[in-house]
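*Asks:* sequence first, then the predicted structure:
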Amino acid sequence: MKILIVTDAWEPQVNGVVRTLKSTRRELEAMGHTVDMITPLEFRTVPCPTYPEIRLSLLPGARVRRRIEAFAPDALHIATEGPLGLAARSHALRRKLPFTTAYHTRFPEYVQARFGIPLAWTYRFLGWFHGPAQAVMAPTPVVLDDLRRYGITNAVLWTRGVDLDVFTPQRANVLNTAHPIFLYVGRVAVEKNVEAFLALDLPGSKWVVGDGPALAALRARYPGANYLGVLSQPELARVYASADVFVFPSRTDTFGLVLLEALASGLPVAAYPVTGPIDVLGDSPAGVMHEDLREACLEALRIDRATARAHAERFSWRAASEQFLAHLRPFAAARPGRGGAAASPATPTPSAPQAHAETASGTAVRPANAEAAAGNAER
């Protein structure tokens, strides 16, 4: 099958959306499908306000239409809600072509955190954007519930995976500071809540790996921590293997691919009991979730690295990509440029392995004490 993916998130960005799309394309091509991408690299762009590393394509409508018609895909997937996604959506609606979309990040929560815009306003936009799609793919059951609560009823589950050959337990000592070493990896931005980690009173040392708009201010405020920029995957794997606990302070992430990378490297996780960590860890003993993040960090030091790796092995990109493929809605006889009615839903391909689906849908929490368990039950 010829599959066209349209995304506003692409290189040189380094984030979970880009890694997800790259890994999905690789697996789909390994299955024998032909995959093409429409990305900002093909267009004139301007930096996104407050996020200069995100590039917004200028007036992409005509070129997006020509690219879709030239490739003549069997299925169209719109990965993001930016200018390219809007252009592809507009063309598909005009031509009555079926398409799927994806919801990768908790965009309304990010907008509220940065600009104070009410959640209902942004979810109203998401309802408008994703409403005509045959399916909107979301990464966790909790996010599915969020979307449905705001009237987006065509949401389906598309989980994530990890490269178990790159991120693997290994002997490494590239972080030459005092143990225990507590590590954060990801964008350094206000919605990631990195300061909650840096402000903790912990033994040993702290490391932050990544870049973002909040980095300069946090380095100035917490000079006792150690900072690295964006790393390649092999470099990052060695960093994970050198640390003792992976700390995930975000309260707004939909999934958190870095959680799987850390676990695959044998690194236990400490996090809040919120969406993302709950969906990745479930009731696994590979991490500790607690409203007291310091308590979670100290408890996670007791977890064996083999336990973390064993949990990560339940996730694979092949299973996630099979799930993605099953949700696609191929065109009927109509092709871009010819008009025609939307296709009826395709017969799904075999679903992801049951173990992967069960892991993705797990919602149990491993609290550090009974109060945390009771508090989570009330959420």
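*Replies:* Okay, I see it.
*Asks:* for the rest of this, base every contact and every neighbour count on C-alpha atoms.
*Replies:* OK.
*Asks:* tell me how many other residues crowd S265.
*Replies:* Around S265 sit 29 other residues, with neighbours defined as other C-alpha atoms under 10 Å.
*Asks:* contacting residues around it?
*Replies:* With contacts taken as C-alpha atoms under 8 Å, 6 or more residues apart in numbering, S265 has the following neighbours: 167-170, 237, 240-241, 308-309.
*Asks:* cool, Y51 as well?
*Replies:* Here Y51 is in contact with 212-213 (C-alpha under 8 Å, 6+ apart).
*Asks:* returning to what we had before: which of the contacts of S265 are buried, as a ChimeraX select command?
*Replies:* Here is the ChimeraX selection string for the buried members of the contacts of S265, based on 16 or more other C-alpha atoms under 10 Å:
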select :167,168,169,237,240,241,308,309
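*Asks:* let me know the closest of the contacts of S265 to A199.
*Replies:* Y240 (21.1 Å; C-alpha to C-alpha).
*Asks:* and R171, helix, strand or coil?
*Replies:* Following DSSP: H, G, I helix; E, B strand; the rest coil, we place R171 in the coil state.
*Asks:* touching, it and V239? I think so.
*Replies:* No: counting by C-alpha atoms under 8 Å, R171 stays clear of V239, with 10.4 Å between them.
*Asks:* what about those two, which has more around it?
*Replies:* Higher neighbour count among R171 and V239: V239, with 22 against 9, using other C-alpha under 10 Å.
*Asks:* what's the lengthiest helix in the chain in contact with?
*Replies:* Counting residues, the longest helix in the chain under DSSP state H turns out to be helix 16-30. With C-alpha under 8 Å, 6+ apart as the test, helix 16-30 has contacts from 9-11, 34-35, 104, 160, 256-258, 317-318, 320-321.
*Asks:* select from these the one having the most neighbours.
*Replies:* R160 (28 neighbours).
*Asks:* in which helix or strand does the residue lying closest to that one once chain neighbours are set aside reside?
*Replies:* Nearest non-adjacent residue to R160, counting by C-alpha to C-alpha, 6 or more residues apart in numbering: A320, 5.5 Å away. Using DSSP states H and E, A320 sits within helix 317-327.
*Asks:* run through the neighbouring helices and strands of that helix.
*Replies:* With contacts defined as 3 or more C-alpha pairs under 8 Å, 6 or more residues apart in numbering; DSSP states H and E, the packing partners of helix 317-327 are helix 16-30, strand 135-138.
*Asks:* one more to weigh against that first structure:
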Amino acid sequence: MKILIVTDAWLPQVNGVVRTLEYTAADLEKWGHEVEFLTPQGFKTMPMPTYPDIRLSLFPYRKVKAFIEELKPEAIHIATEGPLGMAARKWCLQQNVPFTTAYHSRFPEYVQLRTGLPLSVSYAWLRRFHGAARHVMVPTPVVRKDLEAQGFTNVATWSHGVDLNRFHPEGEKNALPGEPPVFLYVGRVAVEKNLDAFLSLDLPGCKWVAGVGPARERLMKEYPEVNWLGVLDSVQLAAAYRSASVFVFPSKTDTFGLVMLEAMACGCPVAAYPVTGPLDVIGDSDAGVMEEDLKLACLKALVIDRATPRLYAEQFAWEKASEQFLSWLCQIVWEGSKPYEKTKQLAIA
């Protein structure tokens, strides 16, 4: 099957959306499918207001239309709600072509934090955008419940996973020098990630932050004792996870939090708030600690045996998530198709 994935988030950005799409495409290609990406590469772009690391494509519709009509994909998945996603959605609606979308980020909460725009306005726009899709895919049951409470009627679960071959406990464990214990955050350095809640904690040992974003300069000035890294490739990232005593996830707005699974796959326990994302990723396992008091969660996580998070992460092999993704596409290509075990055979044939 020829699959087109349209995304406004793409390399050189390094984030959960990009990694999710990369891993999914790799599995689909391994199963014999042809996957093409339509990304901001090749388009004139401008920096996103308040977040210059993200580039927005300018007036992309004509090129998007030409790309799709030349490619002639059998399935179209729109991963983001940006200019490319909106252009692809417009083409699909004009041509009466069914498509799927995904809800990767709590967009309304992000916008409210940055602009003060009421949540009701953003959710109304999202209902319109995703309402035209056959399925809007979400990573967890909690996010599904949240969107359905906001009036979404086409929500489908697409669980995420972790690449257990890239992220594992064996390898370098001294990538983060400093007085132990070592507390690590990985991800965007932005207001919605609630990093102040972590960096302001009075914790023993040292703190490390890996990532870039619009809040980085301010935070580096306010917390000069913190150790800062930029964007890491997968090898460096795995070494960082293995070297950390605890992975700290202070965000209260993420829909999932792929970095938590990556850390656990490397044997690093997680400390987080009991909110959407951690509630689904950590659950009732012993692989991490969720507390309203983030410092308490960090200290409790220090005593977790490192074999525990790895064992737990092994339940989240990425292939299972890719099978779920493919099943929703197959339901569009073959209306009335059976559960995934049968549609996968059809798709590979």
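*Replies:* Happy to help now that I have it. What you see is a predicted model; the values in this text were computed from it and never measured.
*Asks:* TM-score of the superposed pair?
*Replies:* Superposed pair, TM-score by TM-score structural alignment, normalised by the length of structure 2: 0.95. Supporting alignment: 341 aligned residues with a C-alpha RMSD of 1.3 Å.
*Asks:* quick revisit: now the helix or strand following the longest helix of structure 1, how far from the centre of its chain.
*Replies:* Next helix or strand after helix 16-30 of structure 1 toward the C-terminus (DSSP H and E): strand 34-38. What separates the centre of strand 34-38 of structure 1 from the centre of its chain is 20 Å, taken as C-alpha atoms, centre = their mean, to the nearest Å.
*Asks:* show me what strand 34-38 of structure 1 is packed up against.
*Replies:* Against strand 34-38 of structure 1 (3+ C-alpha pairs under 8 Å, 6+ apart) you get strand 2-6, helix 16-30, helix 61-71.
*Asks:* among the ones you listed, which is nearest D279 of structure 1?
*Replies:* helix 16-30 (15.5 Å).
*Asks:* give me the number of residues near the closest residue to P345 of structure 1 other than its chain neighbours?
*Replies:* Among residues not flanking P345 of structure 1 along the chain, R329 sits closest, at 5.5 Å (C-alpha to C-alpha, 6+ apart). For R329 of structure 1, the neighbour count with other C-alpha under 10 Å is 25.
*Asks:* I figured R329 of structure 1 hits T100, correct?
*Replies:* Yes: counting by C-alpha under 8 Å, R329 of structure 1 touches T100, with 7.0 Å between them.
*Asks:* show me what counts as buried in the helix or strand harbouring M264 of structure 2.
*Replies:* Using DSSP H and E, M264 of structure 2 sits within helix 258-265. Within helix 258-265 of structure 2, the residues scored as buried using 16+ other C-alpha under 10 Å are 258-265.
*Asks:* related to what we said a few turns ago, let me have the helices and strands packed on strand 34-38 of structure 1 in JSON lines, adding mean neighbour count and distance to A370 of structure 1 as columns.
*Replies:* Shown next, in JSON lines, are those (neighbours: other C-alpha atoms under 10 Å; distance: least, C-alpha to C-alpha, whole Å):
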{"stretch": "strand 2-6", "mean neighbour count": "22", "distance to A370 of structure 1": "46"}
{"stretch": "helix 16-30", "mean neighbour count": "18", "distance to A370 of structure 1": "33"}
{"stretch": "helix 61-71", "mean neighbour count": "16", "distance to A370 of structure 1": "54"}
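*Asks:* can you put those in JSON lines and add distance to C297 of structure 1?
*Replies:* Formatted as JSON lines, those follow (distance: least, C-alpha to C-alpha, whole Å):
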{"stretch": "strand 2-6", "distance to C297 of structure 1": "39"}
{"stretch": "helix 16-30", "distance to C297 of structure 1": "23"}
{"stretch": "helix 61-71", "distance to C297 of structure 1": "47"}
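*Asks:* and the helix holding A320 of structure 1, how far out from the chain middle?
*Replies:* 15 Å.
*Asks:* just want the angle from that helix to strand 2-6.
*Replies:* Inter-element angle recorded for helix 317-327 of structure 1 and strand 2-6: 100 degrees (by axes from the mean of the first three to the mean of the last three C-alpha atoms, to 10 degrees).
*Asks:* mind checking the SS state of H77 of structure 1?
*Replies:* Under three-state DSSP, H77 of structure 1 comes out as strand.
*Asks:* so what's the residue count around it?
*Replies:* H77 of structure 1 has 28 nearby residues by other C-alpha under 10 Å.
*Asks:* so it makes contact with T100?
*Replies:* Yes: counting by C-alpha under 8 Å, H77 of structure 1 touches T100, with 4.8 Å between them.
*Asks:* what do those two both touch?
*Replies:* L328.
*Asks:* please enumerate the helices of the stretch 51-200 of structure 1.
*Replies:* In the stretch 51-200 of structure 1, the segments counted as helices under DSSP state H, counting those that start in this stretch are 61-71, 83-95, 107-115, 119-130, 141-149, 194-198.
*Asks:* any chance of those in TSV, with distance to F248 of structure 1 too?
*Replies:* Putting these into TSV (distance: least, C-alpha to C-alpha, whole Å) gives the following:
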stretch	distance to F248 of structure 1
helix 61-71	37
helix 83-95	30
helix 107-115	16
helix 119-130	23
helix 141-149	18
helix 194-198	8
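*Asks:* who wins for proximity to T50 of structure 1 among those?
*Replies:* helix 107-115 (9.3 Å).
*Asks:* sorry, back to before: what about the helix holding M264 of structure 2, how far off from structure 1?
*Replies:* Here the mean offset of helix 258-265 of structure 2 against structure 1 after fitting is 0.4 Å, by mean C-alpha distance after the TM-score superposition for structure 1.
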